[in-house]
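Colleague: Predicted model and sequence follow; I will ask about them next.
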Amino acid sequence: MSLRRLLTRHRTSLSLLLQSRNLSHISPSYHHPSRFNPSSVAIPTSSSTHFLNDRRRGFAKGRKSKDDDAASATQVVEDIGPVIKSTASSQMEAALEALSRELMKLRTGRASTGMLDHIIVETSGVKMNLNRIAMVTIIDSKTLSIMPYDPETIKEIEKAIVSSPLGLNPKSDGQRLIAAVPPLTKEHMQAMCKVVAKSSEDVKQSVRRARQKALDTIKKAGYPKDSAKKFEKEIDELTKKFVKSAEDMCKAKEKEISSA
């Protein structure tokens, strides 16, 4: 073999070796010399490089910092404040309404349409509140009228009223029942005042429980210190308002009982 042919062969082998190394990142089909097509290889340009760098910078700018996350969390906490306050107010209002119903059940020596609302009448095997099957009206300060919607239920209504602890003994005139409200004895007045005092204490405890639930929710929500104090103050003011309303209702009832 001549020296010229030997050098030519070595140059070809060296060229192929360099090409295979430069194209190692391309699909294996390009490693074979016979399949290699230089025009199919995409060489990154400077503009492409700049585009990638811009995309990286844009992505970095779009990332949220820890401060942004903290601010978003704070905003969420602040948004639930009115909900906590509204829930506490609803619970306290419900306690006050329950107190009002209980006080209306008490006989004070004066006729009241609400004093018969809690009486349960059983008719045709069904139990219902008296005010759903009859209309109760006041004839005078000492007399009640009970007009059944269905005249056939008048005997059942009379039986239910007599069986109640109100001490009423209604009389029928054929169409309706007439119930005279007897005067209270001293012992009855004292007993009623004790019931009022107990009801007052019960409703105040219910209001305070609603307050404590609201404060616990505020604490668990992770409020900032200043915001937490603000909402706690608002809840305390709400509590004082409902406690005072309960006390005023009970004092008015006690006065009504004592003056009967």
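Modeller: Happy to help now that I have it.

Colleague: From now on I want contacts and neighbour counts done on CA atoms only, so please keep to that.
Modeller: Will do.

Colleague: Once you drop chain neighbours, what's closest to the most centrally placed residue in the chain?
Modeller: Centre of the chain computed as the mean C-alpha position; nearest residue by Cα atoms, centre = their mean is Thr87, 5.8 Å away. Counting by Cα to Cα, 6 or more residues apart in numbering, the nearest residue to Thr87 once its immediate chain neighbours are dropped is Ala214, at 8.0 Å.

Colleague: what sits up against stretch 222-240?
Modeller: 74, 77-78, 81, 85, 88-89, 92, 207-208, 211, 214-215, 218-219 (Cα atoms under 8 Å, 6 or more residues apart in numbering).

Colleague: Oops, could you answer that again for stretch 104-121 instead?
Modeller: Stretch 104-121 is touched from outside by 127-131, 136-138, 140-144, 156-157, 160-161, 164, 166, 181-184, 189, 192, 256-257, 260, with contacts defined as Cα under 8 Å, 6+ apart.

Colleague: which of the residues you listed are buried?
Modeller: Listed as buried from the contacts of stretch 104-121 are 130-131, 136-138, 143-144, 157, 161, 166, 181-182, 184, 189, 192, 257; burial here means 16 or more other Cα atoms under 10 Å.

Colleague: so of those, which ones are in helices?
Modeller: Here DSSP state H is the test, and the buried ones among the contacts of stretch 104-121 give Leu130, Asn131, Ile157, Ile161, Met189, Met192, Ile257 as lying in helices.

Colleague: Test my guess that the third one contacts Leu130.
Modeller: By that I understand Ile157. Yes. Taking contacts as Cα atoms under 8 Å, Ile157 lies within contact range of Leu130: 7.2 Å.

Colleague: re earlier: just the buried residues of the host helix or strand of the residue nearest to the centre of the chain, please?
Modeller: Assigned by DSSP states H and E, Thr87 belongs to helix 81-105. Buried residues in helix 81-105, counted by 16+ other Cα under 10 Å: 81, 84-85, 88-89, 92, 95-96, 99-100, 102-105.

Colleague: Tell me the one among those residues nearest to Glu201.
Modeller: Among the buried residues of helix 81-105, Leu99 lies closest to Glu201 (Cα to Cα), at 10.2 Å.

Colleague: Show me the helices in the stretch 151-260 of the chain, by range?
Modeller: Applying DSSP state H, counting those that start in this stretch to the stretch 151-260 of the chain gives helices spanning 154-163, 186-220, 225-258.

Colleague: take the one below as the second:
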Amino acid sequence: MSDDFILDTEDLERRMQGAMTSLRTEFASLRTGRASATMLEPVTVEAYGQQTPINQVGTVNVPEPRMVTINVWDRSMVGAVEKAIMNSGLGINPQTNGTIIMLPIPELNEERRRELGRVAAQYAEHARVAIRNVRRDGMDQIKKGKDHMSEDDQKFWETEVQDMTNRFIKMVDEALEAKQAEIMQV
């Protein structure tokens, strides 16, 4: 192998891992009929003149499998938190009791399950595209460095990048399969 060219495979792997982490976060925000504190992560509240994540204006708890509660610290923020949840598209109607907002998680009907399955597939496709973009960057780096390496070295690096890409695409497919099974579970 040539000493002139070394591909930063750690950087490529870190970037592909970032796509997987992002996918897991997006999957966690999909409501599957079970309560989860992570389903509120994408929801932000207009608080003190700026958009703030819900977990920074109150304590999010999951006291039972079909209930999420938010104990809002500032009584004046209760209305804003309630409004943010209703406008979030989660399909949950908050119930307020003082500073505690209760979010009962309804059963999912078949149509909503299929719709969530399609959304999960879109999230997975975005992750695949991000991984392929990282692959393309790696291949571009190899092409730029081909004057400094033999054909065998070039083939070696291309195979390394492709193997890494295949491994991460497989991880995305497995995560999607698991999430769709969870969504369709009654």
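Modeller: That came through fine. On a predicted model such as this, the values are computed, not experimentally measured, just so you know.

Colleague: re earlier: quick one: map the residue nearest to the centre of structure 1 onto structure 2.
Modeller: Counting by TM-score structural alignment, Thr87 of structure 1 corresponds to Asp11 in structure 2.

Colleague: Next: Leu215 of structure 1.
Modeller: Superposed on structure 2 with TM-score structural alignment, Leu215 of structure 1 falls opposite Met139.

Colleague: So what's the residue count around the residue nearest to its match when sequence neighbours are not counted?
Modeller: Computed as Cα to Cα, 6+ apart, the closest residue to Met139 of structure 2 that is not its neighbour in sequence is Glu158, at 6.5 Å. Using other Cα atoms under 10 Å, Glu158 of structure 2 has 19 neighbouring residues.

Colleague: Map Glu158 of structure 2 across to structure 1 for me.
Modeller: Under TM-score structural alignment, Glu158 of structure 2 pairs with Glu232 in structure 1.

Colleague: same deal with Leu23 of structure 2?
Modeller: Using TM-score structural alignment, Leu23 of structure 2 pairs with Leu99 in structure 1.

Colleague: Roughly how far does that match sit from Asp202 of structure 1?
Modeller: For Leu99 of structure 1, the distance to Asp202 of structure 1 (Cα to Cα, to the nearest Å) stands at 9 Å.

Colleague: what does Phe59 of structure 1 give?
Modeller: From Phe59 of structure 1 to Asp202 of structure 1 the distance is 61 Å (Cα to Cα).

Colleague: Can you pick out the residue with more neighbours from these two?
Modeller: Each of Phe59 of structure 1 and Asp202 has its neighbours counted (other Cα under 10 Å); Asp202 has more, 14 against 10.

Colleague: Distance of that one relative to Gly114 of structure 1?
Modeller: From Asp202 of structure 1 across to Gly114 of structure 1, the span is 21 Å (Cα to Cα).

Colleague: And the strands in the stretch 1-150 of structure 1?
Modeller: For the stretch 1-150 of structure 1, the strands defined by DSSP state E, counting those that start in this stretch cover 120-123, 126-129, 134-140, 143-148.

Colleague: Strand 134-140 and the last one, what's the angle between them?
Modeller: What it means is strand 143-148 of structure 1. Going by axes from the mean of the first three to the mean of the last three Cα atoms, to 10 degrees, strand 143-148 of structure 1 is angled at 160 degrees with respect to strand 134-140.

Colleague: in structure 2, what residues pair with strand 143-148 of structure 1?
Modeller: Using TM-score structural alignment, strand 143-148 of structure 1 pairs with 67-72 in structure 2.

Colleague: Average offset of the matching stretch relative to structure 1?
Modeller: Stretch 67-72 of structure 2: mean distance to aligned residues in structure 1 after superposition is 1.1 Å, counting by mean Cα distance after the TM-score superposition for structure 1.

Colleague: quick one: that stretch to chain centroid distance?
Modeller: Relative to the chain's own centre, stretch 67-72 of structure 2 is displaced by 22 Å; criterion: Cα atoms, centre = their mean, to the nearest Å.

Colleague: next one: stretch 205-220 of structure 1
Modeller: In terms of Cα atoms, centre = their mean, the centre of stretch 205-220 of structure 1 is found 13 Å from the chain centre.

Colleague: Equivalent analysis for stretch 9-25 of structure 2, please.
Modeller: Remark: stretch 9-25 of structure 2 is offset 11 Å from the chain centroid, using Cα atoms, centre = their mean.

Colleague: what's next to it, contact-wise?
Modeller: With Cα under 8 Å, 6+ apart, stretch 9-25 of structure 2 has contacts from 123-124, 127, 130-131, 134-135, 138, 161, 164-165, 168, 171-172, 175.

Colleague: biggest separation within those, which pair?
Modeller: Greatest spatial distance among those (Cα to Cα): Gly138 and Ala175, at 24.2 Å.

Colleague: and the match of Leu215 of structure 1, how far is that from Gly145 of structure 2?
Modeller: For Met139 of structure 2, the distance to Gly145 of structure 2 equals 10 Å [Cα to Cα].

Colleague: Between these two, which has more neighbouring residues?
Modeller: With neighbours defined as other Cα under 10 Å, Met139 of structure 2 and Gly145 compare such that Met139 has more, 19 against 15.

Colleague: how near is the more buried one to Asp163 of structure 2?
Modeller: Counting by Cα to Cα, the gap from Met139 of structure 2 to Asp163 of structure 2 is 12 Å.
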